[in-house]
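S.K.: what's the 3D shape of this:
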Amino acid sequence: MNPVTVAISVEDPSWTQALSDAEPVAERMALAALEQADCDLGDGPVEISLVLADDTTVQGLNRDWRGKDKPTNVLSFATLDDEDAPRVAGAPLLLGDVILAFGTCRDEAQAMGKPLVDHFRHLVVHGVLHLLGYDHEEDEAEALEMERLETAILAGFGVADPYGADESDIAEGGR
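M.R.: Purely as a prediction, here's the structure:
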């Protein structure tokens, strides 16, 4: 696997108040998603940014970039989506940013009767897979492949299938 840097910024202290190990958990989940995804990232270093934010920040980003003026659980901004993005020889491949909204994630976990840490694990994996080009909005087969991969990664951490029969719309744009 490529050398990976996971840059984590805690913008809302509610994350670490609710999950004292939020940063190492986020890093482990991001690395697991990178390791198990079927993507050719070359052999150089890779960097991902994870931002643990609040609902207001995510709502602003969702409004400005997606035209949806409401908070959401996770947003992914993939650098690989921009085919014209410059690549600098020897510099890390910047995969992009994953931003999570604390209040929305907490409320969803509570509504589903799940531990916040399990929902958090799922959404980090989900966001990182988006950075790698996985999608669930356009094609049913791609959506099923993304769900299968998420479920397999999470199972390795003892987390139940997030797409179980009672949970039809966990991640933004979920099925």
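S.K.: Only C-alpha atoms from now on, for both contacts and neighbour counts.
M.R.: OK.
S.K.: The most centrally placed residue in the chain is in what secondary structure piece?
M.R.: The residue lying closest to the centre of the chain (C-alpha atoms, centre = their mean) is Gly127, at 2.0 Å. Gly127 belongs to helix 116-131 when elements are defined using DSSP states H and E.
S.K.: Ok, Phe157 next?
M.R.: Residue-wise, Phe157 maps onto no helix or strand under DSSP H and E.
S.K.: Number of residues surrounding it?
M.R.: 13 (other C-alpha atoms under 10 Å).
S.K.: What are the neighbouring residues in contact with it?
M.R.: Listed by C-alpha atoms under 8 Å, 6 or more residues apart in numbering, Phe157 has no contact partners.
S.K.: cool, Asn2 as well?
M.R.: Counting by C-alpha under 8 Å, 6+ apart, Asn2 has contacts Leu41, Gly42, Asp43, Gly44, Pro45, Val46.
S.K.: Second input sequence below; structure requested for side-by-side comparison:
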Amino acid sequence: MSDGRSPGAARTGPRILLSVEDDAWGSLLSRPVDDLVREAIFAAANAAGLSPDVETEVSVTLSDDEDVRALNAEWRGKDKPTNILSFPMAALQPGDPPGPMLGDLILARQTLAREAEGEGKSADDHFRHLLVHGVLHLLGHDHESDEDADAMEALEIAILAGLGIADPYADAPGAPDDRS
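M.R.: Okay, the predicted model is just below:
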């Protein structure tokens, strides 16, 4: 996936490298994957203070529960699938400028679909929420302490409101990729 710019056009966010490893993603989402990815990532990057002309890129891989479970077991010691994994290229603090590669986001289709259905959300909205959440992690935000969690959730809620998505924390405790 390119970032949608024509040569010489102003940059509007990070360059996005999209890999769809599970073809069923296309039938889960009602809008084109490229559009949803770009919309969420640009909104998160902008709201987190990343200058639109910073030369950085983010890799987004749309996978399945099996692959994400294996990665989650290897890198986090949790032998179960999760909705999204974020792998920052560098340990940033919020507001730090990223290097040329911001990091990788990997999403599990079946987990995302189960969560969206269970929470009465559209898959598109939950997908964009998880991407926003993941980008904030890549940019140094976390939810390890209650204070950090509150700040990250407030930023997520504001970004999502700008995308026309209701507050995902209004009825459900915990962050999208679980605080445990």
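S.K.: Would you pull the TM-score for this pair?
M.R.: Scored against TM-score structural alignment, normalised by the length of the first structure, the superposed chains reach a TM-score of 0.86; 163 aligned residues with a C-alpha RMSD of 2.0 Å.
S.K.: re the thing from before, give me the mean deviation of the helix holding Gly127 of the first structure from the second structure.
M.R.: Taken against the second structure, helix 116-131 of the first structure registers an average deviation of 0.5 Å after superposition, with mean C-alpha distance after the TM-score superposition for the first structure.
S.K.: Quick one: the residues in the second structure that the next helix or strand after that helix pairs up with.
M.R.: Following helix 116-131 of the first structure in sequence order, the next helix or strand is helix 140-155 (DSSP H and E). Under TM-score structural alignment, helix 140-155 of the first structure corresponds to residues 146-161 of the second structure.
S.K.: Now the matching stretch: buried residues?
M.R.: Ala149, Met152, Glu153, Leu155, Glu156, Ile157, Ala158, Ile159, Leu160 (16 or more other C-alpha atoms under 10 Å).
S.K.: just stretch 112-120 of the second structure next, same as before
M.R.: Leu112, Ala113, Glu115, Ala116.
S.K.: which residues in the second structure form strands?
M.R.: For the second structure, the strands defined by DSSP state E cover 15-20, 57-63, 84-88, 101-108.
S.K.: Columns mean neighbour count on top of the ones you listed, output as CSV?
M.R.: Below are those laid out as CSV (neighbours: other C-alpha atoms under 10 Å):
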stretch, mean neighbour count
strand 15-20, 18
strand 57-63, 20
strand 84-88, 22
strand 101-108, 22
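S.K.: Save these as JSON lines, and put in distance to Leu36 of the second structure too.
M.R.: JSON lines is the format used below for the strands of the second structure (distance: least, C-alpha to C-alpha, whole Å):
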{"stretch": "strand 15-20", "distance to Leu36 of the second structure": "11"}
{"stretch": "strand 57-63", "distance to Leu36 of the second structure": "12"}
{"stretch": "strand 84-88", "distance to Leu36 of the second structure": "15"}
{"stretch": "strand 101-108", "distance to Leu36 of the second structure": "13"}
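S.K.: So which of the ones you listed is nearest Glu144 of the second structure?
M.R.: Ranking the strands of the second structure by proximity to Glu144 of the second structure (C-alpha to C-alpha) places strand 84-88 first, at 14.6 Å.
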